[in-house]
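Student: based on what follows, work out the 3D shape:
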Amino acid sequence: MTLYSAPFDSPVGTLTLVADDAGLIAILWPDDAPGRVRLEDARDDAAHPVLSATAAQLAEYFAGGRTAFDLPLAPRGSDFQRAVWRALDTIPFGETRSYADIARAIGRPGAARAVGAANGRNPISIVTPCHRVVGTSGALTGFAGGLATKRWLLAWEARGAAIA
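Tutor: Predicted coordinates:
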């Protein structure tokens, strides 16, 4: 299956958008750890319909005009990981949930650590909002884009949620 990629300049750095013909596969951070999201080589194609739609919706998000995404998603992962990622999609804009909350939401209340691991493997950052997951105490915990970026995204959304 052919993969397509395109850069997207954002307030949190240049992101790499990756899609196949089924949907968005990944949004990679500038300093993403090699192997966090395993992808074969992708060819540059900013005009690919999924990538252009993703870029347009991310631009709206960062301009303050979008609080939810409507994109075809095709993340690659185990059944458990995909269940966690679907649960992330239910976290409302401007709100957070704990790893334990997500574990309960997927019917695995004792799996908070496994949820944390799956959250860390979320390939579609921002669109599938893994940045909205915090520790039970409310503390910011690991994030592929870095804790400063997670803090920025949460503050950005809190500002937008207050206006809405």
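Student: contacts, neighbours, all on C-alpha from now
Tutor: Noted.
Student: could you report the neighbour count for residue 133?
Tutor: Using other CA atoms under 10 Å, residue 133 has 27 other residues around it.
Student: next: residue 113.
Tutor: Using other CA under 10 Å, residue 113 has 12 neighbouring residues.
Student: cool, residue 120 as well?
Tutor: Around residue 120 sit 18 other residues, with neighbours defined as other CA under 10 Å.
Student: gap between it and residue 4?
Tutor: Using CA to CA, to the nearest Å, one obtains 23 Å as the distance from residue 120 to residue 4.
Student: for the comparison step, fold the sequence that follows:
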Amino acid sequence: MTDTMIRIAAGLERAFAARGFAEPSVEDLRDAAGVSLRTLYKYMPSRADMVLAALEHRHARYLAHLFDRLPDGPEAALDALLERVGTWLATETAHGCLFHGAVAADPGSVPLREVLSRHKAEVAHRAGEATGLAGREIELLVLMEGLTQAWSLHTDAAVISAKRLGHGLRSREAG
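Tutor: As a prediction, the model looks like this:
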């Protein structure tokens, strides 16, 4: 991906995260991307391409936020991972999961469902490896998705509860 494409995708991600997928006009998206309409369409010829580019950018940022420089040891990694989900929710996600939002805005889109599935599978796989819970990806995904939903109501208490549940999962796995 070129620097221009990354810059455009970053602007589109910000626009969709702030305003949803239906509201921003093409002119709003152009302004958010910081390019001319011609340049925007050169790199992303349709709104669907713009949404997918924004989600790919979000995917890369989320993975880096969660998994870069995790502490050694499965328990410390689990705590850090769940704390990072909480930090992401506090700083990046005002309206819930952007991937689920995209699918909700266009439920018949196979490419959106595929990017959602790939995103969640990669997060769960990497979480399983980092926490010593490989093979328990569904449980980890339920835990992380539950944290995502509960965070807006309970903030730090949701993170603490997710850690408790995660450690319970780890102790059952070890036992």
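Student: work out the TM-score between the chains.
Tutor: The TM-score (TM-score structural alignment, normalised by the length of the first structure) is 0.29; 87 aligned residues with a CA RMSD of 5.6 Å.
Student: does residue 50 of the first structure really touch residue 17, like I thought?
Tutor: No - applying CA atoms under 8 Å as the test, residue 50 of the first structure and residue 17 come out as separate, 9.3 Å apart.
Student: now for those two: what residues contact both?
Tutor: With contacts defined as CA atoms under 8 Å, 6 or more residues apart in numbering, the residues adjacent to both residue 50 of the first structure and residue 17 are residue 24.
Student: pull out the buried positions in the helix or strand harbouring residue 158 of the first structure.
Tutor: Element membership of residue 158 of the first structure [criterion: DSSP states H and E] is helix 147-163. Of the residues in helix 147-163 of the first structure, those buried by neighbour count under the rule 16 or more other CA atoms under 10 Å are 149, 150, 153, 154, 157, 160.
Student: so which elements touch that helix?
Tutor: Secondary-structure packing of helix 147-163 of the first structure (3 or more CA pairs under 8 Å, 6 or more residues apart in numbering; DSSP states H and E): no helix or strand packs against it.
Student: how about the helices in the second structure?
Tutor: 3-19, 26-33, 37-43, 47-67, 74-91, 98-105, 110-131, 137-174 (DSSP state H).
Student: list the buried residues for the longest one?
Tutor: Applying a neighbour-count criterion of 16+ other CA under 10 Å, one finds 137, 140-141, 143-144, 147-148, 150-152, 155-156, 158-163, 166-167, 169-170 buried in helix 137-174 of the second structure.
Student: what of the shortest one?
Tutor: Along helix 37-43 of the second structure, the positions that meet the burial threshold by neighbour count (16+ other CA under 10 Å) are 39, 40, 41.
Student: just the first one next, same as before
Tutor: Applying a neighbour-count criterion of 16+ other CA under 10 Å, one finds 5-18 buried in helix 3-19 of the second structure.
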